[in-house]
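Q: with the sequence up front, the predicted model follows.
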Amino acid sequence: MSDDRRPYTRRLTHAEAELWTVVTASVRPFRARPAPVEEPAAPAHQPAEPLRVKSPAPVPHLDRPPPPKPPTPLVEIDHRTRVKIKRGRLDVSAKLDLHGLRQDEAQRALNAFLRRAQADGAKVAIVVTGKGLSREEGGILRRVVPMWLQAPNLRDVVVGFGEAARHHGGEGALYVQIRRADRRRG
């Protein structure tokens, strides 16, 4: 086969050419550049409008301090640590039961408990929240205690947390891994 052959082309019939003209008449370029708009010249007897100078926009990084870095997320207690706790090879040094407390009381008790446990050198603590009355929603403390544990005021105390094993309370309790007092975040 030789490469000097031209591809087959045919001419459009009159009807096809008319149809093509109608179709292409409504087509616009995908990225059409706007035509330059010519402004009419101002009449000679009216004074030109004074130029308006825009004030420079404030530079955000020079006007205010940089936003604080987002805190590193707490880690779920790893499987190995959970197994050590379950088998009794890692002692649960402290336990707090929040049953019967109101939210504000429970939050104060949790903060004080965790700081005291850290000062005593505890590595892992159990916080009992209870399962709540409704199985679907769970109790209010069960929902809010994880948020409290992630709060900035406890970042220097809490390393991570996770659901406790069944014999420690299961869904109604949390293991809280406590940061060593000499390794506080600054």
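A: Everything's here; your move.
Q: contacts and neighbour counts: CA atoms only from here.
A: Will do.
Q: for this structure, which segments count as strands?
A: Taking DSSP state E, the strands of the chain run over residues 75-76, 94-97, 124-128, 158-163, 173-178.
Q: what residues does the first one touch?
A: By that I understand strand 75-76. Strand 75-76 has contacts (CA atoms under 8 Å, 6 or more residues apart in numbering) with 159, 160, 161, 162.
Q: which one of these sits closest to residue 120?
A: For those, the minimum distance to residue 120 (CA to CA) is 16.0 Å, reached by residue 159.
Q: any idea how far the closest one lies from residue 170?
A: 20 Å (CA to CA, to the nearest Å).
Q: with distance to residue 86 and mean neighbour count added, can I get the strands of the chain in TSV?
A: Output for the strands of the chain, formatted as TSV (distance: least, CA to CA, whole Å; neighbours: other CA atoms under 10 Å):
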stretch	distance to residue 86	mean neighbour count
strand 75-76	16	14
strand 94-97	15	17
strand 124-128	12	24
strand 158-163	12	21
strand 173-178	11	24
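Q: nearest to residue 118, out of these?
A: In terms of CA to CA, the element of these nearest to residue 118 is strand 173-178, at 6.4 Å.
Q: what separates the closest one from the chain centre, distance-wise?
A: 23 Å (CA atoms, centre = their mean, to the nearest Å).
Q: which strands or helices does that strand pack on?
A: Identification of packing neighbours for strand 173-178 by 3 or more CA pairs under 8 Å, 6 or more residues apart in numbering; DSSP states H and E yields helix 103-119, strand 124-128, strand 158-163.
Q: list the buried residues in the first one.
A: So the one you mean is helix 103-119. Residues 106, 107, 110, 111, 113, 114, 115, 117, 118 are the ones in helix 103-119 that count as buried (16 or more other CA atoms under 10 Å).
Q: next one for the comparison:
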Amino acid sequence: MARDRKLSADERILWGKVARSTRPMPGKAGELSELDAFLVETEAAAERQRAEKQASVSPTAAQPAPPSTPRQPAKVHHPLERPVKRKIAKGRLALEARIDLHGLVQSEAHVILLDFLIRAHERGMRHVLVITGKGSSLGSKGALKRAVPLWFSKPEFRYLISSYEPAAQHHGGEGALYIRLSRRHGEKS
């Protein structure tokens, strides 16, 4: 995502809700109150737009359904084959790269993981290890452990990954993932 891109109204509202759920750093409470004022204004504007849209659509006129466009099925990631996972776990099939996302917040981890996977894919790597952590620290429920597999279904990750599965115990167990990267375009077995 471009750093200079402006947030949409919905994204600002979502960010405001996230920001309100946290405790401000010392001396930053003033910025949070400015954000609250902006969010109230933005939410009111969004509500007005929704009301205008509903008012412009007359309830008596039946709207024709938009024509359905054929969509390509989304790529589904399958688990690694059992023999492949066994070879990786026993060290007979090398993990060509690894990344440790411990201690990162989701936004940082997302960017770093995407960059890591793009570079590994460009280099023709096939099997990598992503360490998310188990989330066993006090107050943590394993945010990255839950989020990373969800990210893999997003468009920016989907084309990079062929399959993934939790790693063997000595590679991190439930706190790590074996990932098989898809082949580069035009690459043969």
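A: Here it is on my side, so go on. Bear in mind the structure is a predicted one, so any value in this text is a computation, not a measurement.
Q: pull up the aligned stretch in structure 2 for stretch 140-158 of structure 1.
A: Stretch 140-158 of structure 1 lines up with residues 143-161 of structure 2 when matched by TM-score structural alignment.
Q: ok, stretch 107-125 of structure 1 next?
A: Going by TM-score structural alignment, stretch 107-125 of structure 1 lines up with residues 110-128 of structure 2.
Q: centre of the chain to the matching stretch, how far?
A: Remark: stretch 110-128 of structure 2 is offset 15 Å from the chain centroid, using CA atoms, centre = their mean.
Q: residues contacting it, please?
A: So stretch 110-128 of structure 2 is contacted by 94-99, 101, 148, 151, 156-157, 160, 178-184 (CA under 8 Å, 6+ apart).
Q: what residues sit buried inside stretch 30-39 of structure 2?
A: 32, 35, 36, 39.
Q: trace the longest helix seen in structure 2 over to structure 1 and give me the residue numbers.
A: When structure 2 is scanned for its longest helix (criterion: DSSP state H), the result is helix 29-56. Across structure 1, nothing matches helix 29-56 of structure 2 (TM-score structural alignment).
Q: which strands and helices sit next to that helix?
A: Judged by 3+ CA pairs under 8 Å, 6+ apart, the packing partners of helix 29-56 of structure 2 are helix 9-20.
Q: show me what contacts the equivalent of residue 85 of structure 2 over in structure 1?
A: Counting by TM-score structural alignment, residue 85 of structure 2 lines up with residue 82 in structure 1. When contacts are counted by CA under 8 Å, 6+ apart, residue 82 of structure 1 touches residue 165.
Q: now with 6 Å, please.
A: Counting by CA atoms under 6 Å, 6 or more residues apart in numbering, residue 82 of structure 1 makes contact with nothing.
Q: OK, contacts around the spatially most central residue of structure 2?
A: Central residue check for structure 2 by CA atoms, centre = their mean: the C-alpha nearest the mean position is that of residue 151, 3.1 Å away. For residue 151 of structure 2, no residue meets the contact criterion (CA under 6 Å, 6+ apart).
Q: export the strands of structure 1 to CSV and tack on distance to residue 22 of structure 1?
A: Output for these, formatted as CSV (distance: least, CA to CA, whole Å):
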stretch, distance to residue 22 of structure 1
strand 75-76, 65
strand 94-97, 80
strand 124-128, 76
strand 158-163, 69
strand 173-178, 72
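Q: which one of the ones you listed lies closest to residue 135 of structure 1?
A: Short answer: strand 173-178, nearest of the strands of structure 1 by CA to CA, at 14.5 Å.
Q: and for the closest one, what span of structure 2 is it aligned with?
A: Using TM-score structural alignment, strand 173-178 of structure 1 lines up with residues 176-181 of structure 2.
Q: give me the mean deviation of that stretch from structure 1.
A: Compared with structure 1 after fitting, stretch 176-181 of structure 2 has a mean deviation of 0.4 Å; criterion: mean CA distance after the TM-score superposition for structure 1.
Q: can you list the neighbours in contact with that stretch?
A: 126-132, 160-167.
Q: if we use 7 Å, what do you get?
A: 121, 125-133, 160-167 (CA atoms under 7 Å, 6 or more residues apart in numbering).
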